[in-house]
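Visitor: the following block contains a protein sequence and its predicted model.
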Amino acid sequence: MASEKPIVVVTCTAPVNIAVVKYWGKRDEELILPINSSLSVTLHQDQLKTTTTAAISRDFTEDRIWLNGQEEDVGQPRLQACLREIRRLARKRRSNGHEDPLPLSLSYKVHVASENNFPTAAGLASSAAGYACLAYTLARVYGVDSDLSEVARRGSGSACRSLYGGFVEWQMGERPDGKDSIAHQVAPESHWPELRVLILVVSAERKPMGSTAGMQTSVETSALLKFRAEALVPARMAEMTRCIRERDFQAFGQLTMKDSNQFHATCLDTFPPISYLSDTSRRIIQLVHRFNAHHGRTKAGAGLGAPGGLHGACFAGGSLPSSPRFLKGLPVEPILLSDELKAALGMDPVPGSIRYIIATQVGPGPQVLDDPGAHLLGPDGLPKPAA
C-alpha cells in the first residue's frame, strides 16, 4: 500500500532486577514455569539497562538479531518463542476488531539490535533485562498492548520481573498452560527512595554453569530444593512483601541474606554440586556480617544477584565507603574507617579482588525512547556503525 511506511522503528530500554527471594528451578522447561514464586528489586536504568531497537519493513527478507554488535542466531528456541507469542497477540488484537495503530502486515520480518551497558552472561541477569526489553519493544512495533509477562518469561523466566519498576513479585501460578504465571508490582520505585544497592563486580567472566543447566540439575537431584519451594518460600514471600511495604530494612536485609544462603545450599545439595560463590564473594558476605555485628543492627544485606560473579549489597541509606578508582554510578560520599571498625572487620584488603563497584538504587520499568538518534538500527534496518 502506498500509505505504508517503508520501515517502522521503535527503541526501548529495560532494567536489570535482583531477586531477594530467589527463583531456582522450573516445573515446565518449555513454558518456563517456576517451582516457586520469587520477588525482586528493579535496579535503576541510569546505571544498568538493556537498550533494544526493533524495526519491521516490507523490504526485509528474514528476521535478524544483533546483540552487542554481533549478529546472533535468530532461530534460538527462546527467541522464536517470544516472536511467535508477540505475533499471536498482534493477530488476536486485530481479529478482535481493534483499530490497527500501524498499517503494516504481520507477515513483515523484523530486525532487532540490543545492547547492554553491563557485562553480558556474567551473572547480573543480563537475559532478564534483554528479554524484557525485547518483549516490550516488539509489543510496541506490532501494536500489542496486553500483559507481556508470558512473552518475556518464554525468553528468560526472571525477565517478566523486569517489566515493572520498584519491587516485583513473579507468581509461580498453578495452571499447566502458564497463563497465571505472571509478574506484578508490589511497590513502585518511589516507595523506598533511600534504599541503595551496590553491585560488587568480582568477575566479568561467564558463569561456570549456566542458569538453565544448573536449575535442571538441581530439580532432578536436590531434595532440599523441593523442600524449599514447597515448605519455605510461600512464607518468605509474604514476609518479604511485608518488609517492603513497611520499609523494614532490618528484616529485609536479614531475609535477603538468608534466602541467598539457602539458594547456595540447594546448589551444593545438587549432584554433582554446583558452586557459584568465589572466595571473594565469601569474604564479602563475611565482611557484611561483621559490619552489622559492629553496629549492633542490620545496616547492610548481601546476596548474590544472580548465579555468577557479581554480588549485590543493599544499604539502608547513609554514607557508604568508596574508592574513586572503582566506584561507578551514583555519587557516593567517601568515609574513613575508624580504627575500631577496622578491628571489628578484621580483614586485610586483597588488591584486585573486586574489579569495580556500581552504586545504584531502585528504578522504573521499561521506557520508550522517542529520540530517533537513540535507534541502534539505521534507515536500512542494519546496525549503525560504532561511534
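Guide: Looks like it arrived, so ask away. Since the model is a prediction, treat every value here as computed from it, not as a measurement.
Visitor: can we go C-alpha only for contacts and neighbour counts from here?
Guide: OK.
Visitor: which outside residues touch the helix ranked longest in the chain?
Guide: Counting by DSSP state H, the longest helix found in the chain is helix 249-269. Here helix 249-269 makes contact (Cα atoms under 8 Å, 6 or more residues apart in numbering) with 20-22, 24, 214, 218, 221-225, 236, 240, 243-244, 273-276, 297-304, 314, 316.
Visitor: which members of these occur in helices, if any?
Guide: The helices, defined by DSSP H, take in 214, 218, 221, 223-225, 236, 240, 243-244 from those.
Visitor: got another one to weigh against that:
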Amino acid sequence: MTIYQASVTAPVNIATLKYWGKRDKDLNLPTNSSISVTLSQNDLRTLTTASCSSDFKEDKLWLNGKNENLQTPRTQACLKDLRKLRFELEESNSNLPKISNLNLHIVSENNFPTAAGLASSAAGFAALISSIAKLYKLPQDMSELSKIARKGSGSACRSLFGGFVAWEMGNLENGEDSKAIEIASINHWPSLKAIILVVSDDKKDTPSTSGMQLTVKTSDLFNYRIKEVVPKRFEEMKKSILNKDFPKFAELTMKDSNQFHSVCLDSYPPIFYLNDTSKKIIKLIEKINSDQKEPIAAYTFDAGPNAVIYYDEKDEDTILSEIYKYFGDVDGWNDKKYKFEQNQKINGVSKVILTSIGGGPKQVEESLINDQGLPK
C-alpha cells in the first residue's frame, strides 16, 4: 500500500477584536474585520496527519479518536479548493504523482477541550488546511490558504499565522479579499503572555454559528458596533500593537470583549456565554488594574465562559500572585507558587493554562496514522 502523508501542528488564536456575524454564510464572510493573538503551541495545539492512497475507499476523518463527519458543506468546500489547486499543479508538471483525486484519511488530535470556547475549530481547520497543503505540496502563501481555511471556520484563517493577526473582512462578494494577514510577528512583542482560566470544558449551549445568525437578525446594538465602533477600533488596536502600548491594547481588548457580550445579550432571545465565575474574574482583573493605577492585565472572553488574560512578562508576578489567591488550588500552575487564600477562593475554574504568544502552523515528523492508513 502506497500512502502519501504529511503532519502539521496548528495553534489556537484568541481574538482581541472580535469577529461576530456573517454577511455570507456559505463563504463565511464576516460583517467586520478582526484582530487576534496566536498562542504558543507548547500549550494549545491541534496535530493533524493528512494522508491519501489509491487503497482508501472514501474520505474519512478521525478527531480525538472518534470518527467524524467529513461530508459537511464547510469541510467539503475546503477539500474542493485544495484538490483543485493540487490538480492544477499536476496539470502543469507531468512528473508529479496524480494524487488530487485520491481519497483522504485525516487524523486529528487536540491537546485541549474541544468546543468549549477555546477556539478548537480555529486550530482544527488551520491544521487540516495546512496538512493537506503540505501533502499536496502547494505553494505556501498563508494569506491565500487563509481564504480556504476561512470557509471551514472563520477564525481558522487567523491561525495560519503566528504573532498578531488581522482578518480583513474584504468587500468583494466572492470573498477573494477576505483573508488573514500578519500585523506583527512573534518576535515583535515576545514578552506578551497569557493565563487562561478554564471555567468550563463542557460544550457550549449556543454554538457560535447559530449565535451569530441570531445576533445579526435581532440585535440593534450589533449594527452600531460593526458600522461605528469596529472600523475605528481596528486601526487603534493595530497601532497599539505596533507601538507595544500595553495599557491602550488592554483597554481596547477589554472594551471589545464587553461589547461583544453586550450584543449577544441584546440578541432576542438573549445569548449568555459568560457565567457568574466569568463575572467574578472580570471584577478581579479590574481590581488588579485599579490597584496599579493603569491596565497591566487585559481579560477577553470568546463565545464561552473561559477567561483569557493577557499581560506583559514584566508584570507577571504582580498579576499571577493576585490570581493565585483565588485559584491557587487549581491544576496548571506548573512550578509557580504564591500565597493561596482559601477564604477568597472563587469556585468554577477547573484548570489554569499558562501560555505565551506563539508561532503559526509547522510541519512535524510525528504521524497519527499507521501503515494501513488508520489512526494509530
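Guide: Great, that's in hand. Given the structure is predicted, the values throughout are model-derived calculations rather than measurements.
Visitor: one step back: which residues of structure 2 does the very next helix or strand once past the longest helix of structure 1 align to?
Guide: Sequence order places helix 279-295 as the next helix or strand after helix 249-269 of structure 1, per DSSP states H and E. Mapped onto structure 2 using TM-score structural alignment, helix 279-295 of structure 1 covers residues 276-292.
Visitor: other residues contacting that stretch?
Guide: Identification of contacts with stretch 276-292 of structure 2 by Cα under 8 Å, 6+ apart yields 199, 295-299, 305-307, 319, 322-323, 346-349.
Visitor: 6 Å instead?
Guide: Stretch 276-292 of structure 2 has contacts (Cα atoms under 6 Å, 6 or more residues apart in numbering) with 295-296, 305, 348.
Visitor: residues near the counterpart of Cys157 of structure 2 in structure 1, how many?
Guide: Taking TM-score structural alignment, Cys157 of structure 2 has Cys160 as its aligned residue in structure 1. Cys160 of structure 1 has 30 neighbours, counted by other Cα atoms under 10 Å.
Visitor: same thing with Ala77 of structure 2?
Guide: Applying other Cα under 10 Å, we find 17 residues neighbouring Ala77 of structure 2.
Visitor: those helices in structure 1, which residues are they?
Guide: 77-95, 126-142, 149-155, 211-221, 223-227, 233-245, 249-269, 279-295, 339-345.
Visitor: those: which one's closest to Arg196 of structure 1?
Guide: Of all the helices of structure 1, it is helix 249-269 that lies closest to Arg196 of structure 1, at 11.3 Å by Cα to Cα.
Visitor: the closest one corresponds to what range in structure 2?
Guide: Using TM-score structural alignment, helix 249-269 of structure 1 pairs with 246-266 in structure 2.
Visitor: give the buried residues for the matching stretch.
Guide: Residues of stretch 246-266 of structure 2 classed as buried: 246-257, 259-266 (neighbour count, 16 or more other Cα atoms under 10 Å).
Visitor: next: stretch 197-210 of structure 1.
Guide: Applying a neighbour-count criterion of 16+ other Cα under 10 Å, the buried positions in stretch 197-210 of structure 1 are 197-204, 207.
Visitor: quick one: end-to-end length of it, please.
Guide: One end of stretch 197-210 of structure 1 to the other measures 24 Å (Cα to Cα, to the nearest Å).
Visitor: pull the contacting residues for Leu200 of structure 1.
Guide: 310-311, 357.
Visitor: 10 Å instead?
Guide: By Cα atoms under 10 Å, 6 or more residues apart in numbering, the contact list for Leu200 of structure 1 reads 281, 284, 304-305, 309-313, 326-327, 353-359.
Visitor: drop anything exposed from the residues you listed.
Guide: Among the contacts of Leu200 of structure 1, those classed as buried by 16+ other Cα under 10 Å are 281, 284, 304-305, 309-313, 327, 354, 356-359.
Visitor: what is the nearest of those to Arg91 of structure 1?
Guide: Within these, proximity to Arg91 of structure 1 (Cα to Cα) peaks at Gly305, which comes in at 37.3 Å.
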